[in-house]
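1. Sequence first, predicted model second:
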Amino acid sequence: MAVGDLQKTVGRNLRAYRLERGLSQEAFADQLGVHRTYMGGVERGERNLTLKSLEKMAEQIGVEARELLEVEAPTSAPGKS
């Protein structure tokens, strides 16, 4: 995995889960207490997250932190078929 690939994977997965839940980037950022532009950077893989931030985002979106690290993009929310 190249440098930055993990950041892009986390961002892509976070965006997919956010959209599945019908949340705008701004609404999700508000829930987390961060600015929308910061969330945009996270979703584009431009921000380097701490483990604490990763856990907080995963908890807020309703997934395990490890699910944000999975290389395969999520196809459905947990518990959905």
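-> Noted; the coordinates are in hand.
2. contacts, neighbours, all on C-alpha from now
-> OK.
3. With adjacent residues omitted, what lies nearest to residue 31?
-> Nearest residue to residue 31, sequence neighbours excluded (Cα to Cα, 6 or more residues apart in numbering): residue 60, at 7.6 Å.
4. Look at that neighbour and tell me its secondary structure.
-> Three-state assignment for residue 60 (DSSP: H, G, I helix; E, B strand; the rest coil): helix.
5. putting a second one here so we can go through both:
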Amino acid sequence: MKNRIRELRTEHGWTQAALADRLDVSRQTVNALETGRYDPSLPLAFRLARLLGAPLESIFEPDEEPETAHAR
């Protein structure tokens, strides 16, 4: 999943460690989130959105569009 966490974090002037402290996670978790190696749980995603002051949809973008169900 693509995300704008690094961009928004730097706009706030926070280091990875500072964001990690605010989220109560490790700096390594923040790094993994920013590089796309780890997708956050829903509660963590909501905490990120609140802290960064942005809607979830503007922070996270799926790699691919989900398939739509076809009517039968």
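-> Sure, I can see it. Source: prediction; values computed, not measured.
6. which position in structure 2 aligns with the residue nearest to residue 31 of structure 1?
-> Mapped onto structure 2 by TM-score structural alignment, residue 60 of structure 1 lines up with residue 51.
7. how near is that match to residue 8 of structure 2?
-> 10 Å (Cα to Cα, to the nearest Å).
8. and what of residue 53 of structure 2?
-> Between residue 53 of structure 2 and residue 8 of structure 2 the computed distance is 9 Å (Cα to Cα).
9. if you count what's nearby, which of these two comes out ahead?
-> Using other Cα atoms under 10 Å as the criterion, residue 53 of structure 2 and residue 8 rank with residue 8 on top: 17 against 12.
10. For the equivalent of the more buried one over in structure 1, pull up the helix or strand it's in.
-> In structure 1, residue 8 of structure 2 lines up with residue 17, judged by TM-score structural alignment. Using DSSP states H and E, the element containing residue 17 of structure 1 is helix 5-20.
11. Centre of the chain to that helix, how far?
-> Remark: helix 5-20 of structure 1 is offset 4 Å from the chain centroid, using Cα atoms, centre = their mean, to the nearest Å.
12. Structure 1: matching residues for stretch 21-37 of structure 2?
-> Aligned by TM-score structural alignment, stretch 21-37 of structure 2 falls on residues 30-46 of structure 1.
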